[in-house]
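**Q** Have a look at this prediction, sequence included:
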Amino acid sequence: MTSETFQLELAAAEAYEERFVPAIFAEWAQVLVTEAGVAPGQRVLDVACGTGIAARRAAEIAGAPAVTGVDINDAMLKVAARIRPDITWLLGDAAALPLPDADFDTVLCQMALMFFPDPAGALREMGRVASVGGTIAAAVPGRLEDQPAYGPFVEMVARHAGAEAMSLLSVYWACGDPERLQRLFAEAGLTVTAIRTHVGTARYASADDFVVGEVESTPLMDRLTPEQYAQVRLGAKAVLQPFTDRDGSVAAPLHGLIIVARR
């Protein structure tokens, strides 16, 4: 899988920061930094940092000069640098981090492990750049069957769009089994010290806004006919109704795992 697979236009990266960071990732970044035990004076690396929300949260504690973010997508890094030019942002692949051995006290990876072609290999790289006794912490979405909102939503989309839709949308939940996740860390030579469930909230202005975020931002959108997309939008209103407020806004629970390990 080449780096071009992950490349976005700058407008898409800006949209990611504007839509997904406040809707989902800001909450998880704070939880991840807290569970990892980021402290003043630590050197912190954020792997697959996107537009940098976890790095920004870490910088609030450790100080910006001590924090580095790495991502394979140049547009994401441009947005990250616009927001926090005082943090170091590097273009690089999680499979071959452009950093020396044992250079960081804490290595973070938020909601990205499931997208790596070789998750255990990426974790080995995180362990390589962590100091002896250093912390490696990751957040991943839980299993699809444990998702009270996303589970029915994905099933509904698959009914309208077929098995390929289920395959595309299921990637996000691929690391959500706690036993599999712990095996990946063990394969990477890391010692797991804690794993826990966190239930976050995905907040959208409406069910239609939820569909825009969860479908239009994925490769699935290019595979849907206009009729199928209309059916998905209609179906979303029904499956998200239990999580819809009187004003039409959606607060969908998102079950995830936080895992912390030592090198």
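**A** Nice, thanks for sending it over.
**Q** switch to C-alpha atoms for all contacts and neighbour counts from now on
**A** OK.
**Q** and Lys78, how many neighbours?
**A** 18 (other C-alpha atoms under 10 Å).
**Q** Pull the contacting residues for it.
**A** Leu10, Thr51 (C-alpha atoms under 8 Å, 6 or more residues apart in numbering).
**Q** Then the one 10 residues further on?
**A** For Thr88, the contacting residues are Pro65, Val67, Thr68, Gly69, by C-alpha under 8 Å, 6+ apart.
**Q** Would you mind giving me the ChimeraX syntax to select the buried ones in the residues you listed?
**A** Applying 16 or more other C-alpha atoms under 10 Å to the contacts of Thr88, the buried members can be selected in ChimeraX as follows:
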select :67,68,69
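**Q** Included below, for side-by-side comparison, is a second structure:
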Amino acid sequence: MSGEGDPAVDAAWAYERLHVDALFRQWAEPVLDSASVQTGLSVLDVACGTGALARESRGRVGSSGSVTGLDAAPGMLAVAEQLAPGVRWIEGDACELPFDDDEFDVVMCQFGLMFFADPVQAIREMLRCTKPAGNVTVAVWDALERSAAYPTSVELLDRRAGSDAANALRAPFVMGDPDDLRALFESAGASAVSINTLTGTARFPSVRTMVEADLRGWLPVMGVVLADELIESILTEAEHALKNYVSETGEMIFDAPAHIVTAQG
């Protein structure tokens, strides 16, 4: 895995610090509940990132269970391993999982499906690795237009930093249509497909923190690196553009809806 000082590791640490508590950690419990993760089960977290869901899974399955996290990014895995050395971390492709048929009781993917080169193939692979009595559980963000502050952020990036930066921020929301999402799973051979839409809460200490999380934490993960001078200029403009989401305490708080899909092979 990547060592200290590696730009990919630095980007992964920024992602962990700036995004996990603000957005992702809150979804671990509803995803684990939907997946019926409990003591003694073997669990796979696909596109695990820095391991937020896998870490929570470890507490659920206990010493009699096992948790494996897989990601294509060695920088993410380097951070995940430092945070949770008791989890088995593996570098690999979601579209060609390096596991046997029926290896896991539960296979999960939290906010990763939209980034796979072939989402249908990735779902097929997750179904293949799941035991007949188990399930595949996947979380994806709702559509951009239903995601509160992010349309404004995307417009700001498009205008100030260009289409590559704006598209990097659009990318997490491309699977927000429930009908299309169900069709995706069914075309992969899934059965008993269920979609539950829940609304989480994005909570950042300030507008600056939220936008900086995207500019310094998310965009580099997506291969878009902006100059510091441009970042500072965008942060200044964002203070005004996103002021309606600032609470009396100065925090930036807004709704963050997502779909949780459960399915069987």
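**A** Good, I have the coordinates. Keep in mind it's a predicted model, so treat the numbers as computed, not measured.
**Q** what's the TM between chain one and chain two?
**A** Between these two chains, after superposing, the TM-score reads 0.89 (TM-score structural alignment, normalised by the length of the first structure); 256 aligned residues with a C-alpha RMSD of 2.1 Å.
**Q** For the nearest residue to Ala96 of the first structure once chain neighbours are set aside, list the residues it contacts.
**A** Distances taken as C-alpha to C-alpha, 6 or more residues apart in numbering place Glu125 nearest to Ala96 of the first structure, at 6.7 Å, with adjacent residues excluded. Residues counted as contacts of Glu125 of the first structure (C-alpha under 8 Å, 6+ apart) are Ala94, Ala95, Ala96, Leu97.
**Q** follow-up on the earlier one: and in the second structure, which of the contacts of Thr88 of the first structure remain?
**A** Comparing those with the second structure on both residues aligned by TM-score structural alignment, their matches' C-alpha atoms under 8 Å, the contacts found in both are Val67, Thr68, Gly69.
**Q** circling back to that earlier point, can you put the contacts of Glu125 of the first structure in TSV and add secondary structure and distance to Glu164 of the first structure?
**A** Rendered in TSV, the data for the contacts of Glu125 of the first structure read as follows (DSSP: H, G, I helix; E, B strand; the rest coil; distance: C-alpha to C-alpha, whole Å):
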residue	secondary structure	distance to Glu164 of the first structure
Ala94	coil	27
Ala95	coil	27
Ala96	strand	30
Leu97	coil	32
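**Q** Quick one: the strands in the stretch 101-250 of the first structure, in order.
**A** 104-110, 130-141, 191-204, 250-262 (DSSP state E, counting those that start in this stretch).
**Q** In the second structure, what range does the first one match?
**A** Looking back up the chat, that one is strand 104-110 of the first structure. Taken onto the second structure by TM-score structural alignment, strand 104-110 of the first structure occupies residues 104-110 there.
**Q** how close does the residue nearest to Ala96 of the first structure get to Ile136 of the first structure?
**A** Separation of Glu125 of the first structure from Ile136 of the first structure (C-alpha to C-alpha, to the nearest Å): 11 Å.
**Q** and if you look at Phe185 of the first structure?
**A** On the measure of C-alpha to C-alpha, Phe185 of the first structure and Ile136 of the first structure end up 9 Å apart.
**Q** Tell me how far the most centrally placed residue in the second structure lies from Phe99 of the second structure.
**A** Nearest to the geometric centre of the second structure sits Phe111, at 3.1 Å (C-alpha atoms, centre = their mean). For Phe111 of the second structure, the distance to Phe99 of the second structure equals 21 Å [C-alpha to C-alpha].
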